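Asks: Fold the following for me, if possible:
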Amino acid sequence: MSQQTSIPATYMRGGTSKGVFFRLEDLPVEAQQPGEYRDSLLLRVIGSPDPYGKHTDGMGGATSSTSKTVILSKSDREDCDVNYLFGQVAIDRPIIDWSGNCGNLTAAVGVFAIQQGLVDASRLKGDNVTVRIWQQNIQKVILAKIQLREGQAVELGDFELDGVTFPAAEVEVTFMSPADAGNNVLPTGNPVDELSVEGIGSLSATMINSGIPTVFVNASDAGFMGTESQDVVNSSPESLQKLELIRAAGAAAMGIPLSGHIPKVAFVSPPKAYTASSGKRISEADTDLLVRAVSMGKLHHAMMGTAAVAIASAAAMPGTLLNQAAKGNVDGTVTFGHPSGTLTVGAEVEELNGDWLVNSVTMSRSARTLMKGHVYIPPV
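Replies: Model prediction:
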């Protein structure tokens, strides 16, 4: 052990994701600033890059949902309690993508912030507290409503979240003004565009930058049913390559750099009956539409929180592929089906001078502490 670096850390689940959480001040001094050393250290924490794709020698879970790192610090902003920096770690490459947020882990940020004394004790009274989070990657405010008992975060409860095996305490997460500042929510200005994709042809697409830049196409246009399980898509190299080509074309059309994390790509369809990965039967009447989304080159087992923000935002805007799939039956709240079940998300949008604004998006998640102690890192 004496040849390794010991760093205080907490392993947490937030929503349908897991990650290793650090206080900024607990990291080695050189890693308290962005750069090569920080990235090398956190890659080693997770166990990447791993050509075997298992993360056997690290804390990662060898999926995009479980290869995540979080760095938190007390915020110096008057309107926020905590600064939240998220790193999406590639599994087979020495890359950490700092360009976007993890909406699922946001639920755990509020709990961790309370545990670590990053929220002023004077605010920890009553039955709940709204932790005000400054999301540093995207420069946005997120609010996490955490249940309290005697000034401590409540983690256990009976709230069930599809994609998570066991119930826990509900955490209401609200993303404030989640679209990129200074840009149209619909980057092309259109609810639907014809996207030219190399080797595939022209596809109708809705592109949106709310939550996380996302490219949506119709499932049928891309050769899918819309009810596919994670295994069905991820076991097909042809399907994954097709979706990657669509993602790259979408990035170009949106005028944004293509990274492993951004943009996301998803395919949508009207409601249909299917069996979720848990064996739960989802009927046509249970959802407004179906969505399957790709994260870091693989179909997600449920839904990324940031992509859920994009889904709710787009579904609320007339003319988008998502609004069409839901047959316009969206009154600010949409329930969509994903491989693990369903999720309900509310979006407050408005049209102003021909442009769409997304004021807020709210969804319920849950969070739980899995392990607290130290991680050990060989020299990097």
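Asks: Please make it C-alpha for all contacts and neighbour counts, starting now.
Replies: OK.
Asks: before we move on, what SS does Ile7 have?
Replies: Classification of Ile7 by DSSP: H, G, I helix; E, B strand; the rest coil places it in strand.
Asks: In stretch 70-84, which residues are buried?
Replies: Residues 70-75, 80-84 are the ones in stretch 70-84 that count as buried (16 or more other C-alpha atoms under 10 Å).
Asks: whoops, stretch 349-367 was the one
Replies: By 16+ other C-alpha under 10 Å, the buried positions in stretch 349-367 come out as 349, 356-358, 360-367.
Asks: Any chance of a markdown table for those residues, columns secondary structure and distance to Val29?
Replies: As requested, the buried residues of stretch 349-367 are exported to a markdown table (DSSP: H, G, I helix; E, B strand; the rest coil; distance: C-alpha to C-alpha, whole Å):
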| residue | secondary structure | distance to Val29 |
| --- | --- | --- |
| Val349 | strand | 43 |
| Trp356 | strand | 43 |
| Leu357 | strand | 41 |
| Val358 | strand | 39 |
| Ser360 | strand | 36 |
| Val361 | strand | 36 |
| Thr362 | strand | 36 |
| Met363 | strand | 36 |
| Ser364 | strand | 36 |
| Arg365 | strand | 33 |
| Ser366 | strand | 32 |
| Ala367 | strand | 29 |
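Asks: where do the helices sit along the stretch 51-200 of the chain?
Replies: 103-115 (DSSP state H, counting those that start in this stretch).
Asks: cool, and the stretch 251-380 of the chain?
Replies: Using DSSP H, counting those that start in this stretch, the helices of the stretch 251-380 of the chain run over 305-315, 321-325.
Asks: Deepest in the core, which of these is it.
Replies: Highest mean neighbour count of the helices of the stretch 251-380 of the chain: helix 305-315, a mean of 28 (counted as mean count of other C-alpha atoms under 10 Å).
Asks: shouldn't Leu27 be in contact with Ile7?
Replies: Yes - if you go by C-alpha atoms under 8 Å, Leu27 and Ile7 touch, sitting 6.5 Å apart.
Asks: returning to that earlier point: closest one to Phe22 out of the buried residues of stretch 349-367, please.
Replies: Ala367 (16.0 Å; C-alpha to C-alpha).
Asks: Ala121: how many residues sit nearby?
Replies: Neighbour count of Ala121, defined by other C-alpha atoms under 10 Å: 11.
Asks: For it, give me its contacts.
Replies: Counting by C-alpha atoms under 8 Å, 6 or more residues apart in numbering, Ala121 touches Gly151.
Asks: repeat that with 10 Å
Replies: 114, 151-152 (C-alpha atoms under 10 Å, 6 or more residues apart in numbering).
Asks: and if you look at Leu203?
Replies: Neighbour list for Leu203: 192-197, 217-218, 221-222, 246 [criterion: C-alpha under 10 Å, 6+ apart].
Asks: Repeat the analysis, applying 7 Å as the threshold.
Replies: Residues near Leu203 by C-alpha atoms under 7 Å, 6 or more residues apart in numbering: 194-196, 221.
Asks: and what of Met176?
Replies: So Met176 contacts 140-142, 359-361 (C-alpha under 7 Å, 6+ apart).
Asks: Looking at the residues you listed, spot the one nearest Ser269.
Replies: Val361 (21.7 Å).
Asks: To compare with the earlier structure, here is another sequence to fold:
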Amino acid sequence: MTHVPQIKVPATYIRGGTSKGVFFRLQDLPAAAQVPGAARDALLLRVIGSPDPYGKQIDGMGGATSSTSKTVILAKSSKPDHDVDYLFGQVSIDKAFVDWSGNCGNLSAAVGAFAISGGLVDASRIPQDGMATVRVWQANIGKTIIAHVPITGGAVQETGDFELDGVTFPAAEVQLEFMDPAADEEGGGGSMFPTGNLVDDLEVPGVGTLKATMINAGIPTIFVNAEAIGYTGMELQDAINGDAKALAMFETIRAHGALRMGLIQNLDEAAKRQHTPKVAFVAAPKDYVSSSGKQVAAGDVDLLVRALSMGKLHHAMMGTAAVAIGTAAAIPGTLVNLAAGGGARNAVRFGHPSGTLRVGAEASQVNGEWSVTKAIMSRSARVLMEGWVRVPGDSF
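Replies: As a prediction, the model looks like this:
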């Protein structure tokens, strides 16, 4: 009996923000996977260890959560005034598909560093010491991200004293600017508010009619009030992720919101679009204890936000959802803005299950239409392992 040997594919395993994933240079992928399609998806599924009916991804690099079932492909940019093209693939844990419909804001923090270390950024743009500005084209949604990456001795600096709630150890700070983050290219009619309203009445069978802010900024997101669905906004993962009825409710809200946002044409399509849109619920500030045991005081935050990713409550906050939160908070009248006390603001600090996060956004209204020039937040990133991943040669 003949056996197919494993092949080796150059790869780097990196933590970016509160996520981690397997990073590839496009040029290092097998030829069949260098173009979008079934071969690429099959390769990435096998690398991560999906689909896994056990839900553990034991036979792959994934960690069996939405935050750790991620892949990134980078290439020298084909766009003017950009250094690198960044493509993100969210790998389903229990189903055989890769969702390319959105960005990962957390892994965005690692893109600049990987691009520099991988020789994808012109050497003349990298200082010996100081800050390298990497211009990233986010290919999933057609947006620009500016990453400010610290450089020491001509190399990326990864260690430092910047602390990020949801990440155990400190590291070097990477500031990200999400330029013109509203209305991605994948849907929503090109408008920040695809329904034309800051707040809608969203009819959800079996749940009721919910007030909802549906926004395209960073990532399409549906915001509802915590109290309207029986929550306080102080919940941690265990309060929701073991409750099958609650998870089904959130998926129903997500599907009906996606339909109203124009992201899908019928409800059945929602199952094939797990990565977007996100569902989040908001509440006014309250004292609570984070998942690490850290006390978060009501006075430390402007509002509380909990968000679901790939069908489960996220352990912290997705970076792209943080962009949506910052953008919505900057626009008076949205549910996010109202939960934060209303009025004009250009930054917000919100409480999430792991602690707090600050995000800024610059919003303005012209001829009745809201626009946001950029959203800003700080994350960190660190290489965990580099070398090759191995997959059976007949797996793609």
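Asks: Could I get the TM-score for this pair?
Replies: The TM-score (TM-score structural alignment, normalised by the length of the first structure) is 0.98; 380 aligned residues with a C-alpha RMSD of 1.1 Å.
Asks: about what we covered before: now rank the contacts of Ala121 of the first structure by neighbours and give me the top one.
Replies: When neighbours are counted by other C-alpha under 10 Å, Ile114 leads the contacts of Ala121 of the first structure with 22 neighbours.
Asks: re earlier: mapping the contacts of Ala121 of the first structure onto the second structure, which are still in contact?
Replies: Retained in the second structure (both residues aligned by TM-score structural alignment, their matches' C-alpha atoms under 10 Å) from the contacts of Ala121 of the first structure: 114, 151.
Asks: Tell me the one among the contacts of Ala121 of the first structure nearest to Asp57 of the first structure.
Replies: Ile114 (30.2 Å).
Asks: ok, the residue of the first structure positioned farthest from its centre to Ala9 of the first structure distance?
Replies: For the first structure, the largest distance from the centre (C-alpha atoms, centre = their mean) belongs to Ser2, which lies 36.7 Å off. Separation of Ser2 of the first structure from Ala9 of the first structure (C-alpha to C-alpha, to the nearest Å): 18 Å.
Asks: got it, and Ile71 of the first structure?
Replies: 10 Å.
Asks: Next: Gly319 of the first structure.
Replies: For Gly319 of the first structure, the distance to Ala9 of the first structure - C-alpha to C-alpha - is 46 Å.
Asks: which of these two has more neighbours?
Replies: Using other C-alpha under 10 Å, the more surrounded residue of Gly319 of the first structure and Ala9 is Ala9, with 20 against 17.
Asks: Look up how far Phe23 of the second structure lies from the aligned residue in the second structure for that one.
Replies: In the second structure, the residue matched to Ala9 of the first structure (TM-score structural alignment) is Ala11. Relative to Phe23 of the second structure, Ala11 of the second structure is positioned 6 Å away (C-alpha to C-alpha).
Asks: now Ile141 of the second structure
Replies: In terms of C-alpha to C-alpha, Ile141 of the second structure sits 18 Å off from Phe23 of the second structure.
Asks: Looking at these two, which one has more neighbours?
Replies: Shown here are Ile141 of the second structure and Phe23; by other C-alpha under 10 Å, Phe23 has more neighbours (24 against 21).
Asks: wait, what's in contact with the residue nearest to the more buried one when sequence neighbours are not counted?
Replies: Nearest residue to Phe23 of the second structure, sequence neighbours excluded (C-alpha to C-alpha, 6 or more residues apart in numbering): Val72, at 4.7 Å. Contact analysis of Val72 of the second structure by C-alpha under 7 Å, 6+ apart lists 22-24, 87-89.
Asks: Next: Thr68 of the second structure.
Replies: Shown in contact with Thr68 of the second structure (C-alpha under 7 Å, 6+ apart): 19-21, 62.
Asks: Counterpart of Pro213 of the first structure over in the second structure?
Replies: For Pro213 of the first structure, the residue aligned by TM-score structural alignment is Pro220.
Asks: Just to check, that match is in contact with Val279?
Replies: No - applying C-alpha atoms under 7 Å, one finds Pro220 of the second structure not in contact with Val279, separated by 8.9 Å.
Asks: Compare the two and say which is more crowded by neighbours.
Replies: Applying other C-alpha under 10 Å to Pro220 of the second structure and Val279 shows that Pro220 carries more neighbours, namely 31 against 26.
Asks: Which secondary structure state is assigned to that one?
Replies: Under three-state DSSP, Pro220 of the second structure falls in the strand class.
Asks: what about the strands in the stretch 251-396 of the second structure?
Replies: 278-283, 288-289, 295-296, 303-309, 312-313, 347-352, 355-366, 369-392 (DSSP state E, counting those that start in this stretch).
Asks: Contacts only, for the aligned partner of Phe97 of the second structure in the first structure.
Replies: Alignment note: Phe97 of the second structure maps to Ile95 in the first structure; criterion TM-score structural alignment. By C-alpha under 7 Å, 6+ apart, the residues touching Ile95 of the first structure are Val89.
Asks: Thr362 of the first structure too?
Replies: Thr362 of the first structure touches 173-175, 345-347, counting by C-alpha under 7 Å, 6+ apart.
Asks: So what does it match up with in the second structure?
Replies: Thr362 of the first structure maps onto Ile376 in the second structure, by TM-score structural alignment.
Asks: Check Val268 of the first structure too.
Replies: By TM-score structural alignment, Val268 of the first structure lines up with Val282.
Asks: just to revisit the earlier point, which of the contacts of Leu203 of the first structure sit farthest apart?
Replies: Across the contacts of Leu203 of the first structure, no pair lies farther apart than Ser196 and Asp221, at 12.6 Å, counting by C-alpha to C-alpha.
Asks: I'd like to know which of the strands of the stretch 251-396 of the second structure lies nearest to Glu235 of the second structure.
Replies: That would be, of the strands of the stretch 251-396 of the second structure and by C-alpha to C-alpha, strand 303-309, which comes in at 7.5 Å.
Asks: so that closest one aligns onto which residues of the first structure?
Replies: Mapped onto the first structure using TM-score structural alignment, strand 303-309 of the second structure covers residues 289-295.
Asks: Out of the contacts of Thr362 of the first structure, flag the one nearest to Gly260 of the first structure.
Replies: Using C-alpha to C-alpha, these come closest to Gly260 of the first structure at Phe175, 22.7 Å.
Asks: surely the closest one meets Ser360?
Replies: Yes - contact criterion C-alpha under 7 Å: Phe175 of the first structure and Ser360 qualify, at 5.5 Å.
Asks: Map Gly279 of the first structure across to the second structure for me.
Replies: Per TM-score structural alignment, Gly279 of the first structure is aligned with Gly293.
Asks: one step back: export the buried residues of stretch 349-367 of the first structure to TSV and tack on distance to Phe159 of the first structure?
Replies: Formatted as TSV, these follow (distance: C-alpha to C-alpha, whole Å):
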residue	distance to Phe159 of the first structure
Val349	27
Trp356	33
Leu357	31
Val358	27
Ser360	23
Val361	20
Thr362	16
Met363	13
Ser364	9
Arg365	9
Ser366	7
Ala367	10
